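S.K.: I'd like to go over a predicted model; first the sequence, then the structure.
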Amino acid sequence: KAGIPLGVMKVLDPRQLKPDNIETERILTVFDETIVKLEITRLILRIIGSLERFARMLGPEITSSLLEHQKLSMEIQELLASPGDEERRRAVEQRLKCSLRNTLRLFLANPLLYHGLKYEVWVRETPADVFIKAFKEFRDFTLERLLTSPDEEKEKIQFMKDISLQVEKNTETISALQAELEAAIQTRDEEVNSKDKKIEHLKTSMEKLAKDCKADIQQIIKEGEKQQKEDEEASQDRCARLEQDVLHLIAQFKALVLEHRVLELVLRKVKGR
């Protein structure tokens, strides 16, 4: 809270507000006692509903007072349910008020008991709680008004104006930074999308290239196998022709040998004559 004027600190933090005169202290005492009485009254119905449970903690005097209060409450309910005897009803109402005041007096005389019961007694939230909360806020507001001087009030108003102006400036700055951030995020997303598209394109190109290379290799292998087959067939044809030529030459050779032998026999016969 550095930089906050002392007068404003007193207004913003109720703990800084301290009574500075007897009249203010009296007013606050009335407020605080009323709040305690409201809270005790709120607990009474719950305590009466489980009086046996809390009897030892309450003691005989308060227990007796609560029993009397319970009896009068039931009696007034019966009278309200069947109206007619107005004088008796007013008398019972007066006794009920006196009973409540007496019960509150006994509790106020024993603050430790009251504070202990606040933690022992569980009460569901009721409209009374809303009223007590509003009354406490009214007490703090009244205290603030009582202890805030005109100069401090002006100082508070000016401080709140300054704070509002600063909040407005901060809001504008935050909006501008938010816009810059959104623009930066959009730019980043666009760059990422562009890179993703390039990567996808390269991936597609590489897959196509690999596919084309595979097709080319298969074509080369196919053509090589075809050429090899053709070469093998041509070689087989040449071998067959050569084999035929060899056989033909062998046949010619044998014929020549035979012819040569015949001629030798003829020559021998001629010489023998």
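M.R.: Perfect, thanks for sending it. Numbers count the residues shown, from 1 in each chain.

S.K.: can we go C-alpha only for contacts and neighbour counts from here?
M.R.: Noted.

S.K.: what is whichever strand or helix holds Asp216 packed up against?
M.R.: Taking DSSP states H and E as the criterion, Asp216 maps to helix 150-272. In this structure, helix 150-272 packs against helix 6-12, with contacts taken as 3 or more C-alpha pairs under 8 Å, 6 or more residues apart in numbering; DSSP states H and E.

S.K.: buried ones in the helix it packs on?
M.R.: Residues of helix 6-12 classed as buried by neighbour count (16 or more other C-alpha atoms under 10 Å): Gly7, Val8, Met9, Lys10, Val11.

S.K.: so what's Asn102 closest to, chain neighbours aside?
M.R.: Ser65 (7.6 Å; C-alpha to C-alpha, 6 or more residues apart in numbering).

S.K.: how far away is the one you found from Glu152?
M.R.: Note on Ser65: its distance to Glu152, by C-alpha to C-alpha, to the nearest Å, is 49 Å.

S.K.: hold the first one in mind and look at this next one:
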Amino acid sequence: MADVLAPASKPTHSRTPIMASLGGTSKRNQPDALRVLDPARKKLTAVESQRIVAVLEDAIKRGELLALLPHVNKNMDRFSVVLGVELKREIEHHCELQRTFNGLLMPKESTGDRGSSAGSSRTGSAGSRKGSATTSRTAGDHSDMNSMFSEQQTRKLQVIQQQLAHSTRNILRLFSINPAAVSAVRAENSVLTAQEQELLGGLTELKEICVERLLMTPLEEKQRAEYVDSITIRDRKNAEIIDKLEAELGEAEDERDMEISKRNDHIRKLKNQLHTIEKFSEEHIRRTKMDADKEEQADTRNSESKKGKLQQEINQLKQQLANLTAEHRESELALRKRKFKIETEVENWIQKYDADMGDRQTEYEEVDAVYTEEKAQLNELEEKFKTLEAEYTKIMEEKRIAAEKKEQEERELEMAIRAATVVQAFWRSYKVRKMLKQKTKGKGKGKKGKKGKK
């Protein structure tokens, strides 16, 4: 039977689910943890710190330029206009020095290998002819030649190395006064090799670390160290809890395996009992089948007699049905005639109703058309009336404003006339008084003159 429970193999449990269950709160507090590790300041305020970062950025930029010099030399036709004559000449000289330097480095090992192999071959051939004395003298001569060659090569390498350093400084100085060339060369950074990109990435990472350390105060460093220590302690405690839970899990799995084995034993016992019951049930089924066959034969004999009686009853009922059908056929014909007559009358009434409703519908449509036309005329008249009413209101308002304006002008004219009359009256009285004063003064002066003459 396939329903026997096989003991389950112990799965290999990793710490990832348990750590996820233990570290649920830490994931929820992850932004707070990152905020603790980040410095409070976002910008460098000290001049020394800014200078350090500027030096690192300048070093990264110069390193990128120096790494792209071979590419620039290969594509000098494209960069010759941007670089200029002097910078172009310096780059070509620098690349030539670099090739010389690489050429001196490459054959250094191969020359030593060739010397040692030649010395060994000559030593072997001479040993067969002249003996061990000649062998030792030849080996010493070759070692002296190799040492002299290595010293000369080392001196050449030192000289070329100094020239390369001087050429590098000149190239960087010329790049510093030509920003356009710097931009054009740095735009080709996609051709850098993996090692060069790794070096520049390391320098960039160093700059970021320096910026982070410069932004952080001593108090923040202390708090960060304390926070990291607390995280470490918490992780250690979580590891202990995980070990304990894994031990409990192993015990639970052992208990489960024992329970499975017990259930398998119980299932085997039940299968044995089932096999015994199946044997007993087969014998019982055979006996039951024999009894059922006997009862079937007896029921068959009884059913044949019942079948004859029922057939006689069916024949009698058929005869009764034929008699009743003959009796009710006449009444059915009368009812059918009545039904046809009623249906004819109903159809006539329906046709009359349809004709009447058609006339009424036509009349309704005519009335509705007249109503629609009159309603459209009414709307048109109402629109005209609204327009005329607005114009009438506007004209009446203009007339009212004109009347008020005219009345105002008349009042102002009347007031102006009255004011002019008053002013003229005052002016006449003033002129009269002035003339009277002048006459009075003239008479006084004439009398005084006459008295003087006398």
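M.R.: Thanks, I have the structure now. Given the structure is predicted, the values throughout are model-derived calculations rather than measurements.

S.K.: picking up where we left off before, off-centre distance for the helix holding Asp216 of structure 1?
M.R.: 50 Å (C-alpha atoms, centre = their mean, to the nearest Å).

S.K.: any idea which helix or strand comes after the helix or strand hosting Ile171 of structure 2?
M.R.: Take DSSP H and E as the rule and Ile171 of structure 2 turns out to sit in helix 132-176. Of the helices and strands lying after helix 132-176 of structure 2 in sequence (DSSP H and E), the nearest is helix 179-186.

S.K.: tell me which other helices or strands that next one touches.
M.R.: Of the remaining helices and strands, those touching helix 179-186 of structure 2 by 3+ C-alpha pairs under 8 Å, 6+ apart are helix 47-67, helix 76-83, helix 132-176.

S.K.: got the buried residues for it?
M.R.: Of the residues in helix 179-186 of structure 2, Ala181, Val182, Val185, Arg186 count as buried by neighbour count, 16+ other C-alpha under 10 Å.

S.K.: wait, what's in contact with the last one?
M.R.: Right, the one you point to is Arg186 of structure 2. With C-alpha atoms under 8 Å, 6 or more residues apart in numbering as the criterion, the residues that contact Arg186 of structure 2 are Glu64, Leu65, Leu68.

S.K.: kindly recompute the last result at 7 Å.
M.R.: Contact analysis of Arg186 of structure 2 by C-alpha atoms under 7 Å, 6 or more residues apart in numbering lists Leu65.

S.K.: same check on the second one?
M.R.: Val182 of structure 2 makes contacts with Phe175, as judged by C-alpha under 7 Å, 6+ apart.

S.K.: list the buried residues of stretch 16-29 of structure 1.
M.R.: Leu17, Thr24, Leu28.

S.K.: kindly report the same for stretch 51-63 of structure 1.
M.R.: So stretch 51-63 of structure 1, judged by 16+ other C-alpha under 10 Å, has buried residues Leu51, Phe54, Ala55, Leu58, Ile62, Thr63.

S.K.: check stretch 217-234 of structure 2 too.
M.R.: Within stretch 217-234 of structure 2, the residues that count as buried by 16+ other C-alpha under 10 Å are Glu220, Arg224.

S.K.: cool, and stretch 148-168 of structure 2?
M.R.: Applying a neighbour-count criterion of 16+ other C-alpha under 10 Å, one finds Ser150, Gln153, Leu157, Ile160, Leu164, Ser167, Thr168 buried in stretch 148-168 of structure 2.

S.K.: name the helix or strand for the residue sitting nearest the centre point of structure 2, please.
M.R.: For structure 2, the residue sitting closest to the mean C-alpha position, by C-alpha atoms, centre = their mean, is Pro31 at 20.1 Å. Secondary structure here is read from DSSP H and E; on that basis Pro31 of structure 2 sits in helix 30-37.

S.K.: pull the distance from that helix to the chain's centre.
M.R.: The gap between where helix 30-37 of structure 2 is centred and where its chain is centred comes out at 24 Å by C-alpha atoms, centre = their mean.

S.K.: what does stretch 381-401 of structure 2 give?
M.R.: In terms of C-alpha atoms, centre = their mean, the gap separating the centre of stretch 381-401 of structure 2 from the centre of its chain is 64 Å.

S.K.: please apply the same query to stretch 113-121 of structure 1.
M.R.: The mean C-alpha position of stretch 113-121 of structure 1 is separated from the chain mean by 38 Å, C-alpha atoms, centre = their mean.

S.K.: make CSV out of the buried residues of helix 6-12 of structure 1 and add distance to Tyr119 of structure 1.
M.R.: Written out in CSV, the entries for the buried residues of helix 6-12 of structure 1 read as follows (distance: C-alpha to C-alpha, whole Å):
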residue, distance to Tyr119 of structure 1
Gly7, 37
Val8, 35
Met9, 33
Lys10, 31
Val11, 31
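
S.K.: Lys161 of structure 1 -> structure 2?
M.R.: Superposed on structure 2 with TM-score structural alignment, Lys161 of structure 1 falls opposite Asp229.

S.K.: how about Arg188 of structure 1?
M.R.: Checking with TM-score structural alignment, Arg188 of structure 1 has Arg256 as its match.

S.K.: any idea how far its match is from Lys269 of structure 2?
M.R.: In this view, Arg256 of structure 2 and Lys269 of structure 2 are 20 Å apart by C-alpha to C-alpha.

S.K.: just the element for Gly446 of structure 2, please.
M.R.: Under the assignment given by DSSP H and E, the secondary-structure element containing Gly446 of structure 2 is helix 218-453.

S.K.: what angle separates that helix from helix 30-37?
M.R.: Here the directions of helix 218-453 of structure 2 and helix 30-37 differ by 80 degrees (axes from the mean of the first three to the mean of the last three C-alpha atoms, to 10 degrees).
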